[in-house]
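>>> pasting the sequence and the predicted coordinates here, then a few questions.
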Amino acid sequence: MIDSKLLDDLAKRVAGSVPSGLQLLQEDLQKNLRSALETGLNHLELVTREEFEVQRAVLLRTREKLEQLEQRVAELEAGKQPASE
């Protein structure tokens, strides 16, 4: 989930850059921008850094296990006698 403080800050910055003639609408614009940003970012299906790091660790363990299994299969195949006809 996207940090709501980050969304608020981003919306406030964008709304703050509005020309002075439109600053009366700044609060309304800020709320609408925040909502639009949140909706848009949620559609991207982003993950948090923590979720990313957890999946990264799982992938590393999986790769290590795969390498061990590949080595074991190679050892077993090397020790296997060819079948006689």
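Good, I have the coordinates. Note that this is a predicted model, so its numbers are computed, not measured.

>>> for the rest of this, base every contact and every neighbour count on C-alpha atoms.
Will do.

>>> quick check: what element follows whatever helix or strand Ala11 lives in along the chain?
According to DSSP states H and E, Ala11 maps onto helix 4-16. As assigned by DSSP H and E, the chain's next helix or strand after helix 4-16 is helix 26-43.

>>> alright, now check it against this:
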Amino acid sequence: MIDPKKIEQLARQVHESMPKGVREFGDDVEKKIRQVLQTQLMRLDLVSREEFDVQTQVLLRTREKIALLEQRLTELENRNAVEEVKPAPAIPPVDTQD
């Protein structure tokens, strides 16, 4: 959520930067500016810095887990490849003349 004080400050700055004739309309113009700013900023679907930081940490932990899983998978594949290369133990021939 966007801090209402920031919106208020931004609306005031926009109002003050307008030509003097428009500013003379008074608080109604500033209120309308504030409403428009708030509506447009809400449409942007922004997240707070706190939520962004939380999601960044989640992403970092997830990447670490994926890296560990990739390493483990590589080790298992290498182990499996070595076992496939080993020759099978010799089986003595079966005597079928009995």
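Received it, and whenever you're ready, just let me know what you need. Computed from a prediction, not measured in an experiment: that's the story for all the values here.

>>> how alike are these chains, TM-score-wise?
Once superposed, chain against chain, the TM-score is 0.90 (TM-score structural alignment, normalised by the length of the first structure); 84 aligned residues with a CA RMSD of 1.6 Å.

>>> rewinding a little: so what angle separates the directions of the helix holding Ala11 of the first structure and helix 26-43?
130 degrees (axes from the mean of the first three to the mean of the last three CA atoms, to 10 degrees).

>>> so Val47 of the first structure, which of the three states?
The local conformation at Val47 of the first structure, judged by DSSP: H, G, I helix; E, B strand; the rest coil, is coil.

>>> that one and Leu25 of the first structure, how far apart?
33 Å (CA to CA, to the nearest Å).

>>> next one: Glu64 of the first structure
Taken as CA to CA, the span from Glu64 of the first structure to Leu25 of the first structure is 57 Å.

>>> and the residue sitting nearest the centre point of the first structure, what does it touch?
In the first structure, the residue lying closest to the centroid (CA atoms, centre = their mean) is Val47, at 3.2 Å. When contacts are counted by CA atoms under 8 Å, 6 or more residues apart in numbering, Val47 of the first structure touches Met1.

>>> noted, bye for now.
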